[in-house]
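Trainee: 3D, please:
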Amino acid sequence: MKKLKEIIKAAFYPNTCPICNAVIGAGEKICGKCVPKIHIIKEPRCEKCGKALLKANKLYCGDCMKNRHVFDKGVSIFEYKGDIKESLYRFKYDNLRCYGDFYGSMGYKMYGRLLKGWNVKKIIPVPMYNKKESVRGYNQATELAKNLSRYTLIPTESHVIIRIKNTRPQKGLDNLRRQQNLSGAFAVDTSKINKGENVLLVDDIYTTGSTMDACASVLKVAGVGKVYFLCVATGVDN
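Mentor: Just a heads-up that it's a prediction; the model follows:
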């Protein structure tokens, strides 16, 4: 019965490459011709936010040198450009939630050992405003969290942070306006956390850290230990 269901699912919902969107085998994560198109973030990277650094003699990116973040540390998987940029757009707006498996598997492959070293006890997706999520039908951060959880075996709790204010899109805002935009946007359901535990925030894109800082701030006030993050993609330090 299980095999029949898998055959039916494969027929109506074929596995697709997260880069070119071509149909690929059931066990594949990405097609062979697209592997060279993705840019994985390697060392050197910022010690604080994980952004790719152009100079090996630097410890922090320009943003983290200028701004004091609330989160403890974070990492991203890919550089936010080219094919990954298009992939994330489809993941976010075209209902291609299946891409979450590729992102989750890559997050585990690159940072599974690091998450264990960070002693992460819970994966928490950055929430969307309820009405916005109802219109879209899903939260891409939740899809990423669920897939990362499958590979790392770290439990996901999707409703720890609640978005209580519908904010403007962050794109196009400078750092100060991003912070102002997110002021008072989040609350925490304290019944879903344990005091002192380390948690991992997940989202699709890391830009300036304003969203991560806003979430980390309410989590720390609520009593969690350290707040780390993992995102699919981020930019390169200027």
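Trainee: from now on I want contacts and neighbour counts done on CA atoms only, so please keep to that.
Mentor: OK.
Trainee: please enumerate the helices of the protein.
Mentor: For the chain, applying DSSP state H gives helices covering 2-12, 62-66, 82-93, 99-117, 130-136, 140-152, 175-182, 210-222.
Trainee: give me whichever of these is most buried.
Mentor: Highest mean neighbour count of these: helix 140-152, a mean of 23 (counted as mean count of other CA atoms under 10 Å).
Trainee: what's in contact with that helix?
Mentor: For helix 140-152, the external contacting residues (CA atoms under 8 Å, 6 or more residues apart in numbering) are 91-92, 97, 100-101, 103-105, 107-108, 112, 123-127, 155-156, 158, 202-204.
Trainee: return the distance of that helix from the chain's centre.
Mentor: On the basis of CA atoms, centre = their mean, to the nearest Å, helix 140-152 sits 9 Å off its chain's mean C-alpha point.
Trainee: swap in stretch 15-32?
Mentor: Computed by CA atoms, centre = their mean, the chain-centroid distance of stretch 15-32 equals 21 Å.
Trainee: show me what counts as buried in it.
Mentor: Using 16 or more other CA atoms under 10 Å as the test for burial, stretch 15-32 gives 15, 16, 17, 18, 19, 20, 24, 29, 30, 31.
Trainee: against residue 62, how distant is residue 202?
Mentor: Distance, residue 202 to residue 62, using CA to CA, to the nearest Å: 22 Å.
Trainee: which ones are touching residue 50?
Mentor: Shown in contact with residue 50 (CA under 8 Å, 6+ apart): 73, 74, 75, 76.
Trainee: if you set the cut-off to 10 Å instead, what comes out?
Mentor: Contact analysis of residue 50 by CA atoms under 10 Å, 6 or more residues apart in numbering lists 41-44, 60-61, 73-77, 206, 229-231, 234-237.
Trainee: mark which of those residues are buried, thanks.
Mentor: The neighbour count (16+ other CA under 10 Å) marks 41, 44, 60-61, 73-77, 206, 229-231, 234-237 as buried among the contacts of residue 50.
Trainee: shouldn't residue 235 be in contact with residue 80?
Mentor: Yes. Look at residue 235 against residue 80 with CA atoms under 10 Å: they come within range, at 5.1 Å.
Trainee: shared neighbours, these two?
Mentor: Shared contacts of residue 235 and residue 80, defined by CA under 10 Å, 6+ apart, comprise 41, 205, 206, 207.
Trainee: next up, for comparison:
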Amino acid sequence: MRLIDVVLPRRCGVCGRVGASLCDRCEPLLLPCGPPCCERCGAPGPWPVRRCAECSGRRLAFASARAAVVYESHARRFVASWKERGRRDLAVVAAGIVTATLARPAVDVLVFVPGDHDRQLRRGHAPAASLARELSVLWEIPVAVLLRRRPGVERQRDLPRSERRANAARAFAPCGSSPARVCLVDDVYTTGSTATACATALRKVGARRVEVACFARAVR
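Mentor: Coordinates of the predicted model:
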């Protein structure tokens, strides 16, 4: 046992129970995000469809999006511990759940959604980047830094759904040429606006196909 585990014992990211980062009681409570699901955006549903009501009629820059779990109460507590309480150990747990649930993407690189600089300093880590690095090890796919976040753009979570698409569209810019096949990694898929904005930026610098992989997905 490490000294740090004695001084600061590890707790479950969902219930706070001392022991594992995700305890045996809470792990089964994380709801798998399909299948069946929408072939394009990954929204779970009663049967598989090519385009669901949520993404039909929208111009999505990514080829497909998939998430491991539904972003409901237990997943929300896990993500809150991970993102807001500096629980870096939960990135390892999240990556394990993702790789156990989603098929390994046939891509050249993993690219993470860049986080806000001030929030990253406050948290001490960037969840999407941490998840991408852990997935890189498990999937044996390299990580590339191909996106940057423009300063002065409002946080997506502070905006109503109707304003998120326009806000995300101006939030990201490419910072290097992209290989043809890319998997974009993020912690939570909410409306798809961030994924589309990042995929659009990647396509401008060479990406031909962008897939999206997330730990959790909000479901209407």
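Trainee: circling back: what's the closest of the buried residues of stretch 15-32 of the first structure to residue 165 of the first structure?
Mentor: Using CA to CA, residue 18 comes nearest to residue 165 of the first structure of the buried residues of stretch 15-32 of the first structure, at 31.7 Å.
Trainee: name the nearest residue to the aligned residue in the second structure for that closest one, ignoring sequence neighbours.
Mentor: For residue 18 of the first structure, the aligned position in the second structure is occupied by residue 13, per TM-score structural alignment. Sequence neighbours aside, residue 78 is the residue nearest to residue 13 of the second structure in space, at 4.8 Å (criterion: CA to CA, 6 or more residues apart in numbering).
Trainee: repeat for residue 190 of the second structure
Mentor: Spatial nearest neighbour of residue 190 of the second structure, excluding adjacent residues (CA to CA, 6+ apart): residue 218 at 5.0 Å.
Trainee: counterpart of the one you found over in the first structure?
Mentor: Aligned against the first structure by TM-score structural alignment, residue 218 of the second structure finds its counterpart in residue 235.
Trainee: show me the contacts for that match.
Mentor: With CA under 10 Å, 6+ apart, residue 235 of the first structure has these contacts: 41, 50-53, 76, 78-81, 205-208.
Trainee: the aligned partner of residue 68 of the first structure in the second structure and residue 199 of the second structure: what is the separation?
Mentor: In the second structure, the residue paired with residue 68 of the first structure according to TM-score structural alignment is residue 59. As judged by CA to CA, residue 59 of the second structure and residue 199 of the second structure stand 11 Å apart.
Trainee: same thing with residue 100 of the second structure?
Mentor: Distance of residue 100 of the second structure to residue 199 of the second structure, given as CA to CA: 25 Å.
Trainee: cool, residue 190 of the second structure as well?
Mentor: 15 Å.
Trainee: also residue 170 of the second structure?
Mentor: 13 Å.
Trainee: same check, this time on residue 207 of the second structure
Mentor: Counting by CA to CA, the gap from residue 207 of the second structure to residue 199 of the second structure is 8 Å.
Trainee: overlap in contacts, those two.
Mentor: residue 182.
Trainee: show me what contacts the nearest residue to residue 102 of the second structure once chain neighbours are set aside?
Mentor: With CA to CA, 6+ apart as the criterion, residue 102 of the second structure has its nearest non-adjacent residue at 6.5 Å, and that residue is residue 68. Applying CA under 10 Å, 6+ apart, we find residue 68 of the second structure in contact with 30-34, 42, 94-102, 188, 213-217.
Trainee: residue 68 of the second structure corresponds to which position in the first structure?
Mentor: Checking TM-score structural alignment: residue 68 of the second structure goes with residue 77.
Trainee: I'd like to know how far its match sits from residue 105 of the first structure.
Mentor: 11 Å.
Trainee: common neighbours of those two, please.
Mentor: residue 111.
Trainee: grab the nearest non-local neighbour of the alignment partner in the second structure of residue 186 of the first structure.
Mentor: The alignment partner of residue 186 of the first structure in the second structure, by TM-score structural alignment, is residue 172. Distance criterion CA to CA, 6+ apart; nearest residue to residue 172 of the second structure, sequence neighbours excluded, is residue 149 at 4.6 Å.
Trainee: and that neighbour, what's its match in the first structure?
Mentor: Using TM-score structural alignment, residue 149 of the second structure sits opposite residue 163 in the first structure.
Trainee: ok, residue 204 of the second structure next?
Mentor: So residue 204 of the second structure corresponds to residue 221, using TM-score structural alignment.
Trainee: ok, its match touching residue 188?
Mentor: Yes. Using CA under 10 Å, residue 221 of the first structure is in contact with residue 188, at 9.2 Å.
Trainee: rewinding a little: distance of the match of residue 68 of the second structure relative to residue 204 of the first structure?
Mentor: Relative to residue 204 of the first structure, residue 77 of the first structure is positioned 10 Å away (CA to CA).
Trainee: which residues do those two both contact?
Mentor: With CA under 10 Å, 6+ apart as the test, residue 77 of the first structure and residue 204 both reach 103, 230, 231, 232, 233, 234.
Trainee: pull the contacting residues for the last one.
Mentor: Applying CA under 10 Å, 6+ apart, we find residue 234 of the first structure in contact with 41, 49-52, 75-81, 85, 204-208.
Trainee: kindly recompute the last result at 8 Å.
Mentor: 51, 76, 77, 78, 79, 80, 205, 206, 207.
Trainee: same deal with the second one?
Mentor: Contact criterion CA under 8 Å, 6+ apart gives 74, 75, 76, 77, 107, 200, 201, 202, 203 as the residues in contact with residue 230 of the first structure.
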